[in-house]
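the following block contains a protein sequence and its predicted model.
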Amino acid sequence: MKAVHLFIGLLALLAIAGCSDEPSDAGFAGLADEGQEHGFRQPGPGDHISLPEDWGAHPDYRIEWWYLTANLETAEGLPLGLQWTQFRQGLEPRPPGAPAPDATLWPLQSAWMAHGAVSFDGQHWFDERFARGDIGQAGATTAPLQVWLDHWQLSEMAAGRWQLSASGDGWSYDLVLIPGQQVVRHGEQGFSAKTPDGQGSMYFSLTDIAIQGEVVLDGRSYKVAGLGWLDREWSSQFLRSDQRGWDWFALRLDDGSRLMVFQVGDGDGAFRSGTWVDPQGEAHSLGTDEIELAALDYRDIKPGRVPVAWQLDIPAMGLSLRVSAPPGTYWNDGLYPYWESPVSVSGSVDGSGYMELTGYGESAE
């Protein structure tokens, strides 16, 4: 995939994407494309998730992220969607247990990127930030938990309470999060395969984070409350060169169950995987043959044509769902452009959640 990007003000080449100065059509999925993983560890079956340690950074892996989406409501009962994401891209592997480099030498072993977005009343606000690693400008630590890039921060306030704050052009949010206790480990004890060949990532989620706080949009303040879904994922390479990106869904269903589904590629060759958490909290892994996913409707936007309504069936679980984005354009138009929108769910059970679509950068026909 493409080589080194120069970000003004970083005083270094941050090799987050590869070798072109054009945005990646694969979206940020391209961060984990093959060809740049040499020297980094690769997760596999038999690896396990260890908490709280795995909330921190993994410098021996090439790519990781902390990814929050939230379905909130204003005090007037109006829906508001929200995203915060922080990415770390390894440029040089650091063996486990090796000391961190001396920050006074301005090392360049990692680069960081953060995304923030708010969706409300058919409008979408998005911004991104970049930083070089290993000098304190960005990072992730545990005990207490802190993930930051400049003033965009997720930090542990006290046991069981986090604070999240970020701001961009025309928007800001300052939120209190109560993460709860249940951790969903996807795939095989946290190893989530992304291809039939066994490439994959370590992946776990908090599906029911209670959130309240304030969102400011174009100078107007809104008190908000609702639920968030936080994904934690790391790998070194989990996409083949022929895989353009993915379609991902995180859904809270009104019967108390939770559903995460993704597909990599499309059509007959798509690789699908997922996790259904039953109302009692037990997680059930889902394979390609158990998931039926088809686009029903598209929306033509400036970057291209995006599928905004889907039929999602899990016959073994009795689920037949229509997943739909609200009216509007929810395109995160950054270095790695992709679609990120709240969704509503109808069918055998109602619900809400979030949908992420990467690899849709071509012109509409």
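That came in fine, so what should we check first?

rest of the way, CA atoms for contacts and neighbours
Noted.

can you give me the strands for the stretch 251-365 of the chain?
When assigned using DSSP state E, counting those that start in this stretch, the strands of the stretch 251-365 of the chain occupy the ranges 258-264, 271-277, 283-286, 292-301, 304-314, 319-324, 331-332, 338-347, 351-357.

would you list those strands in JSON lines and tack on mean neighbour count and distance to Arg220?
As requested, those are exported to JSON lines (neighbours: other CA atoms under 10 Å; distance: least, CA to CA, whole Å):
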{"stretch": "strand 258-264", "mean neighbour count": "22", "distance to Arg220": "33"}
{"stretch": "strand 271-277", "mean neighbour count": "22", "distance to Arg220": "37"}
{"stretch": "strand 283-286", "mean neighbour count": "18", "distance to Arg220": "40"}
{"stretch": "strand 292-301", "mean neighbour count": "14", "distance to Arg220": "27"}
{"stretch": "strand 304-314", "mean neighbour count": "19", "distance to Arg220": "29"}
{"stretch": "strand 319-324", "mean neighbour count": "20", "distance to Arg220": "28"}
{"stretch": "strand 331-332", "mean neighbour count": "21", "distance to Arg220": "22"}
{"stretch": "strand 338-347", "mean neighbour count": "23", "distance to Arg220": "21"}
{"stretch": "strand 351-357", "mean neighbour count": "23", "distance to Arg220": "24"}
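
also this one, for the comparison:
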Amino acid sequence: MKTQVAIIGGGPSGLLLSQLLHTKGIESIVLERKTKNYVLGRIRAGVLERGFVELMREASASERMDAESYVHDGTQVSFGETMFRIDFDKHAGHPVIVYGQTEVTRDLYEAREKANGKIEFNVEDVVINDAKSDAPYLTYTVDGEDRRLDCDFVAGCDGFHGVSRQTIPTEVRREYEKVYPFGWLGILSETPPVNHELIYSGSERGFALCSMRNENLSRYYIQCSLDDNPEDWSDDAFWDELKRRIPKEAADKLVTGPSIEKSIAPLRSFVTEPMRWGNLFLCGDAAHIVPPTGAKGLNTAASDIHYLYNGLREFYESGSREGINAYSEKALARVWKAERFSWWFSSLMHRFPDQSEFDLKMQIAEIEFLRTNEAAQRAMAENYVGLPY
């Protein structure tokens, strides 16, 4: 087989790139390691920056998102019993929207299927060949059958453990990483959200986040030890601990119920440079990971797709390689700003094992400064709703 752009990874990043290219008449084939149902079964965050929303609209995949999403003009931050609001509309002029990543992925699958887009599932043993040449190609297997896909460009949207980043020689790429000494225990419950906006809560017992998917589906998190297992936490124990970490006014309104999903996610910051090697381009988790504080993971992947899509569009429309040549530099410039925000917000809201009394006082002072200083609130709002591309 032959195509113009081979896309490794059938998650939201790969699907979004494929659909955007389709709107410009550029052919692509998506290779996915798992099944469609497996991809749609993954539970992920649901806060979308304005840039991501506009990309979905440009991809003609936003109809359900525009109809069913929740517009959030702000968020709540608390420490102890003190809670205050960061007003996105006032300080940044834009909201974010809440719309589950699973629903984003479902909409993109529907758009690709409607357009007869080519997606191969259960793909194994992918090898990227001749990425530095003008004629790269992929070899892989499906159900034991060997296949080859020739292309002009390869987009690696296959996550941290995928083949794309590993294809770049170790002497070429440089990796930066910070591993946090705790995780997030999260549950999904068929209960109404405790608040119509997210609550990011710091406390002496650790961090908590109150989030939602819709008016009857809530997502809650508490900071936990990396040694914990989800099975260690009964639903009652989780709810009791959550109530201890959020202000009483929120705890008193909390509606509890059985969890329908429970998991622990580690926190890490990771960036690899460069994000391009020849005609291979890394996107999303293949190139960078952020802690979930501030919901930048999917949104940072979307900014990669923005730069790559426009670079490829420019190449096929005019023959210019300027956009694709600048891809890594442009993408990384924005990635590092998102990494900084996620690192800052994580450092602000969590308790660390080696935290001294002085460190805790500084943390409280920083939160108080954020509560009382409009410039600090503006900086947070601008980063949260998404820096411009």
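Here it is on my side, so go on. Model, not experiment: these values are computed from the prediction.

what TM-score do we get after superposing?
TM-score for the superposed chains, counting by TM-score structural alignment, normalised by the length of the first structure: 0.25, backed by 161 aligned residues with a CA RMSD of 7.1 Å.

can you add distance to Glu156 of the first structure and give the strands of the stretch 251-365 of the first structure back as TSV?
Below are these laid out as TSV (distance: least, CA to CA, whole Å):
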stretch	distance to Glu156 of the first structure
strand 258-264	25
strand 271-277	26
strand 283-286	27
strand 292-301	38
strand 304-314	35
strand 319-324	33
strand 331-332	27
strand 338-347	26
strand 351-357	24
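
out of those, which comes closest to Gly116 of the first structure?
Nearest to Gly116 of the first structure, of all these, is strand 331-332, at 9.1 Å by CA to CA.

touching, Lys223 of the first structure and Leu217? I think so.
No. Here Lys223 of the first structure does not reach Leu217: they are 11.3 Å apart, not a contact under CA atoms under 8 Å.

tell me which of these two has more neighbours.
Leu217 (19 against 16; other CA atoms under 10 Å).

from Ala158 of the first structure, how far off is the nearest residue to the more buried one once chain neighbours are set aside?
The spatially closest residue to Leu217 of the first structure, leaving aside those adjacent along the chain, is Trp171, at 4.6 Å (CA to CA, 6 or more residues apart in numbering). Going from Trp171 of the first structure to Ala158 of the first structure by CA to CA, to the nearest Å gives 27 Å.

okay, the two: which has more neighbours?
The neighbour comparison of Trp171 of the first structure against Ala158 (other CA under 10 Å) goes to Trp171, with 21 against 10.

what's the following helix or strand after the helix or strand containing Ser303 of the second structure?
Using DSSP states H and E, Ser303 of the second structure sits in helix 297-318. Sequence-wise, the next helix or strand downstream of helix 297-318 of the second structure (DSSP H and E) is helix 322-325.

who does that following helix touch, helix- and strand-wise?
Judged by 3 or more CA pairs under 8 Å, 6 or more residues apart in numbering; DSSP states H and E, the packing partners of helix 322-325 of the second structure are helix 297-318.

in the helix it packs on, what's buried?
For helix 297-318 of the second structure, the neighbour count (16 or more other CA atoms under 10 Å) marks 297-314 as buried.

Phe87 of the first structure touches Trp66, doesn't it?
Yes. Phe87 of the first structure lies in contact with Trp66 (CA under 8 Å); the separation is 6.7 Å.

where do the strands sit along the stretch 51-200 of the first structure?
Using DSSP E, counting those that start in this stretch, the strands of the stretch 51-200 of the first structure run over residues 63-74, 79-90, 110-120, 123-132, 138-141, 146-149, 152-158, 161-168, 171-178, 184-185, 191-193, 200-217.
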